[in-house]
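S.K.: next one to model:
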Amino acid sequence: MFRLALRAAPRFVATQRVAVTTPLAARAYSAAALSTADVTSRVLDVLKSFEKVDAGKLTATASFTTDLGLDSLDAVEVVMAIEEEFAIEIPDAEADAINSVDQAIEYVVKVSTVTGVRRRRKLVL
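M.R.: Predicted coordinates:
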């Protein structure tokens, strides 16, 4: 009697449920690369802050020694100020090769596309 009822009753089959997990997408964020115009403006601002630099002679293609009249120690100070402005570290071998404004701009643009140099924050008063 119970056998007949068991046969007639629908059977519940234990199915194994496989959990489908979707891997989370890994996202990496970095600062956007600086534009050449932004880098040029900031490098020129750094150079204008030096007393020995005549702002009238300052151009984006000016040489530190020939056009701006800086000696080697002044050029090192300029490179250090650029490092500080853009929060980067320029290796000594590459710093020695930076002898003009355009070389400094090229280097910072190149580094900003690779490492994501920070943008200057604007203060809102």
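
S.K.: going by C-alpha atoms from here, please, whenever you check contacts or count neighbours.
M.R.: Will do.

S.K.: those helices in this protein, which residues are they?
M.R.: 2-8, 36-48, 72-86, 92-97, 101-115 (DSSP state H).

S.K.: and among those helices, the most buried is which?
M.R.: Highest mean neighbour count of the helices of the chain: helix 101-115, a mean of 18 (counted as mean count of other CA atoms under 10 Å).

S.K.: run the chain-centre distance for it.
M.R.: With CA atoms, centre = their mean, to the nearest Å as the basis, helix 101-115 stands 10 Å off its chain's centre.

S.K.: for that helix, packing partners?
M.R.: Judged by 3 or more CA pairs under 8 Å, 6 or more residues apart in numbering; DSSP states H and E, helix 101-115 is in contact with helix 36-48.

S.K.: rebuild the helices of the chain as TSV, extending it with distance to residue 56.
M.R.: Converted to TSV, these look like this (distance: least, CA to CA, whole Å):
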stretch	distance to residue 56
helix 2-8	101
helix 36-48	10
helix 72-86	18
helix 92-97	25
helix 101-115	14
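
S.K.: here's the other one to compare against:
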Amino acid sequence: MSDTLDRTAIDNFIIDALVELGVERSDIVDDAALDELEVDSLDMVELSQSIRKQLGIVVKPKDFDKLYTVGEVLALCRQKAGLE
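M.R.: As a prediction, this is how the structure comes out:
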């Protein structure tokens, strides 16, 4: 994990990753539902792999199973990184 990994770095990475998955940046807000953003389970697998490889945060696709909003994904990643 990077020494410069903080809340902002995590949030920015995840927002950028969601944009790469085809989500409009303007639609990415904490209370946005993943299903309404058309983020499916395969997207979540890809996202979890990116988070693990690029940020060094150990998350598994199943960690996202009970998450329904962008804010919940961000909070989980922050928590796994030891920031919350």
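
S.K.: tell me the centre residue of structure 2?
M.R.: Nearest to the mean C-alpha position of structure 2, counting by CA atoms, centre = their mean, stands residue 14 at 4.3 Å.

S.K.: that residue reaches residue 74, doesn't it?
M.R.: Yes: the criterion here is CA atoms under 8 Å, and residue 14 of structure 2 meets it with residue 74 at 7.4 Å.

S.K.: ok, back up a step: which of the helices of structure 1 sits closest to residue 62 of structure 1?
M.R.: Checking the helices of structure 1 against residue 62 of structure 1 by CA to CA gives helix 101-115 as the closest, at 5.6 Å.

S.K.: follow-up on the earlier one: if I pick the residue nearest to the centre of structure 2, what's in contact with it?
M.R.: Each residue near residue 14 of structure 2 by CA atoms under 8 Å, 6 or more residues apart in numbering is listed here: 47, 51, 74.

S.K.: what's the match for residue 25 of structure 2 in structure 1?
M.R.: Under the alignment by TM-score structural alignment, residue 25 of structure 2 pairs with residue 55 in structure 1.

S.K.: wait, residue 73 of structure 2
M.R.: Using TM-score structural alignment, residue 73 of structure 2 sits opposite residue 104 in structure 1.

S.K.: from residue 5 of structure 2, how far out is the residue lying closest to residue 61 of structure 2 once chain neighbours are set aside?
M.R.: Using CA to CA, 6 or more residues apart in numbering and skipping the chain neighbours, the partner closest in space to residue 61 of structure 2 is residue 45 (5.0 Å). Distance from residue 45 of structure 2 to residue 5 of structure 2, counting by CA to CA, to the nearest Å: 22 Å.

S.K.: cool, residue 68 of structure 2 as well?
M.R.: 24 Å.

S.K.: tell me the residue in structure 1 aligned with the residue nearest to the centre of structure 2.
M.R.: If you follow residue 14 of structure 2 across to structure 1 using TM-score structural alignment, you land on residue 43.

S.K.: overlap between the contacts of residue 14 of structure 2 and structure 1?
M.R.: Here is what carries over to structure 1 from those, by both residues aligned by TM-score structural alignment, their matches' CA atoms under 8 Å: 51, 74.

S.K.: which one of the contacts of residue 14 of structure 2 is nearest to residue 31 of structure 2?
M.R.: Comparing the contacts of residue 14 of structure 2 against residue 31 of structure 2 with CA to CA places residue 74 closest, at 10.9 Å.
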